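Asks: next comes the sequence, and after it the predicted model I'd like to discuss.
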Amino acid sequence: MPDYALEAAHGGLVVGIDEVGRGPLAGPVVAAAVAFTSPPDEMLSRLLDDSKKLTAKRRMVAYDLLMQASNILIGVGAASVTEIEQINIAQACHLAMRRALDRLGRMPDLALVDGKHAPKLPCPIQMVIGGDGISLSIAAASIIAKITRDRLMARLAVRHDAYGWERNAGYGTAVHMSGLKTQGVTPHHRRGFAPIRNMIEAEAHAA
């Protein structure tokens, strides 16, 4: 379970940053930046973990508590499908992180960033591999980023209901792939990703 040790060891305002949506075939990548202005209380600390490890119910409870907390700063940023295609997914993730930090409202003394490839940020950075299972701030960021992106994909699914985005968040599930075969590629699909690129090339060749 993550704890507050990295944040406490540094002191000052420490922000945790994480992104969601690197692997899907559709939709933007979303990042969140979360900084606690004082240590999170015991109840919230027990709830926080890597968003992928949490049940949907527990993730939603944690999200609601985070959004209601008075000792927290939150910034959310995204990079669009167009930007993913222009600069590649890795750079788009870093762009979303910078935007999330810009929206935090205060410049932190340190950014704890999940992963091993450092984005360019206007503050000191400490990379933390598996950080959403180590740092409470990064875990909180992972939850906020995931809920935000899942809700965005559910809204897109209202207009594009053949792909199951409200359930698969744009990942290449059987339902999503079936929708691609019957309805084709939408403007929200990442054309640089192999399954989408191959489908477009096959359609062009058949024509």
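Replies: Good, I have the coordinates.

Asks: can we go C-alpha only for contacts and neighbour counts from here?
Replies: Noted.

Asks: against Ala31, how distant is Ile143?
Replies: According to C-alpha to C-alpha, to the nearest Å, Ile143 stands 10 Å off from Ala31.

Asks: which of those two has more neighbours?
Replies: Shown here are Ile143 and Ala31; by other C-alpha atoms under 10 Å, Ala31 has more neighbours (31 against 27).

Asks: show me what the lengthiest helix in the chain is packed against.
Replies: Longest helix of the chain, by residue count under DSSP state H: helix 136-159. Contacts defined by 3 or more C-alpha pairs under 8 Å, 6 or more residues apart in numbering; DSSP states H and E place helix 136-159 against strand 14-20, strand 29-36, helix 56-68, strand 110-114, helix 165-168.

Asks: let's go with 7 Å and repeat that
Replies: Based on contacts counted as 3 or more C-alpha pairs under 7 Å, 6 or more residues apart in numbering; DSSP states H and E, the elements that helix 136-159 packs against are strand 14-20, strand 29-36, helix 56-68, helix 165-168.

Asks: just send those back as CSV, with distance to Leu112 too.
Replies: As requested, the helices and strands packed on helix 136-159 are exported to CSV (distance: least, C-alpha to C-alpha, whole Å):
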stretch, distance to Leu112
strand 14-20, 5
strand 29-36, 9
helix 56-68, 18
helix 165-168, 28
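
Asks: put this next to the previous one:
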Amino acid sequence: MYEYEQEAYAQGFRAVCGVDEAGRGPLAGDVYAAAVILPQGLEIPGIDDSKKLSAKKREQLYEQICAQAAACCISSATVEEIDRLNILQASMLAMRRAVAGLSICPDLALVDGNRDPAFPDGLACRTIVHGDARSGSIAAASILAKVARDRYMKALDAKYPAYAFSKHKGYGTKLHYQMLDENGVSPVHRRTFLKKWEAGR
């Protein structure tokens, strides 16, 4: 899980951050991203792709990562930005914001997936497909982004109880579409994701 980081430090990089996002697929809510710089040599037991972990384990690791990371930052892009830019560009924006918010300036970003978010200031970037299962710092970022977004969706559930956001986290489940059929679109729904549903009403 730490091979990419070790290789980068051996090549002379001084601060390597892992970057990942959460919430590209849902019909509602902001898209989140996190950036994490782990201290050289630190290996956090149990760290893995956030999708493979239970919610309880993610919460435990979230606290551990925040306590032990050399630097970390969680950011997001809004529903309005998703609808205006498209979800891919909004995800890239959230990633850039997360990296910009780090208290330590990284000189290399390891990014989950195959898209370079086009970081400013000449920050080197390496994209890693399935990086959240192959890089410790990307996995850490995936956990922070996922937990932060789940907490945000629970808060939205309290604000818009008719949509059961805490149950489906905004994803297009049968329950979610049922709630949409009954209540219509809320201010936190991604209108560009609902064109087919709206056309079929």
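Replies: Alright, I've got the coordinates. A quick note: this is a predicted structure, and the numbers were derived from the prediction, not measured.

Asks: quick one, the longest helix of the first structure and helix 56-68 angle?
Replies: Relative orientation of helix 136-159 of the first structure versus helix 56-68 (axes from the mean of the first three to the mean of the last three C-alpha atoms, to 10 degrees): 110 degrees.

Asks: what's the average distance of helix 136-159 of the first structure to the second structure?
Replies: Comparison of helix 136-159 of the first structure with the second structure after fitting gives an average deviation of 0.3 Å (mean C-alpha distance after the TM-score superposition for the first structure).

Asks: contact partners of that helix?
Replies: Helix 136-159 of the first structure is contacted from outside by 2-4, 15-20, 27, 30-35, 45, 48-51, 59, 63, 112, 114, 131-133, 164-166, 169, using C-alpha atoms under 7 Å, 6 or more residues apart in numbering.

Asks: same check on stretch 187-194 of the second structure?
Replies: By C-alpha under 7 Å, 6+ apart, the residues outside stretch 187-194 of the second structure that reach it are Leu27, Ala28, Gly29, Val79, Asp83.

Asks: which residue in the first structure lines up with the third one?
Replies: Taking TM-score structural alignment, the alignment pairs Gly29 of the second structure with Gly27 from the first structure.

Asks: count of neighbours near its match?
Replies: By other C-alpha under 10 Å, 26 other residues sit near Gly27 of the first structure.

Asks: surely it touches Glu83?
Replies: No: counting by C-alpha atoms under 7 Å, Gly27 of the first structure stays clear of Glu83, with 11.0 Å between them.

Asks: doesn't Val61 make contact with Leu47 of the first structure?
Replies: No: contact criterion C-alpha under 7 Å: Leu47 of the first structure and Val61 do not qualify, at 8.1 Å.

Asks: give me the more crowded residue out of these two.
Replies: Leu47 (19 against 14).

Asks: and the contacts of stretch 187-194 of the second structure, which is closest to Trp197 of the second structure?
Replies: The shortest approach to Trp197 of the second structure among the contacts of stretch 187-194 of the second structure belongs to Leu27, at 10.7 Å (C-alpha to C-alpha).

Asks: wait, isn't that closest one in contact with Lys169?
Replies: No: counting by C-alpha under 7 Å, Leu27 of the second structure does not reach Lys169; the two are 9.1 Å apart.

Asks: what touches both of the two?
Replies: By C-alpha under 7 Å, 6+ apart, no residue touches both Leu27 of the second structure and Lys169.

Asks: ok, back up a step: buried subset of the contacts of helix 136-159 of the first structure?
Replies: Listed as buried from the contacts of helix 136-159 of the first structure are 2-3, 15-20, 27, 30-35, 45, 48-51, 59, 63, 112, 114, 131-133, 164-166, 169; burial here means 16 or more other C-alpha atoms under 10 Å.

Asks: measure how buried Pro24 of the first structure is and give me the count.
Replies: 18.

Asks: ok so it is a helix residue?
Replies: No: under DSSP: H, G, I helix; E, B strand; the rest coil, Pro24 of the first structure falls outside any helix and is assigned coil.

Asks: the spatially closest residue to it that is not a sequence neighbour in helix, strand or coil?
Replies: Once flanking residues are discounted, Pro24 of the first structure sits nearest to Tyr171: 4.1 Å by C-alpha to C-alpha, 6 or more residues apart in numbering. Secondary structure, three-state DSSP: Tyr171 of the first structure is coil.

Asks: what comes into contact with stretch 119-126 of the first structure?
Replies: Counting by C-alpha under 7 Å, 6+ apart, His94, Arg98, Pro108, Asp109, Leu110, Ala111, Leu112, Val113 sit against stretch 119-126 of the first structure.

Asks: let's have these in TSV, adding distance to Thr55 of the first structure.
Replies: Shown next, in TSV, are the contacts of stretch 119-126 of the first structure (distance: C-alpha to C-alpha, whole Å):
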residue	distance to Thr55 of the first structure
His94	27
Arg98	28
Pro108	31
Asp109	32
Leu110	30
Ala111	27
Leu112	25
Val113	23
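
Asks: highest neighbour count among the residues you listed?
Replies: Most surrounded of the contacts of stretch 119-126 of the first structure: other C-alpha under 10 Å gives Val113, at 28 neighbours.

Asks: need the counterpart of His10 of the first structure in the second structure.
Replies: Aligned partner of His10 of the first structure by TM-score structural alignment: Ala8.

Asks: list the contacts for that match?
Replies: Ala8 of the second structure sits next to no residue when contact means C-alpha under 7 Å, 6+ apart.
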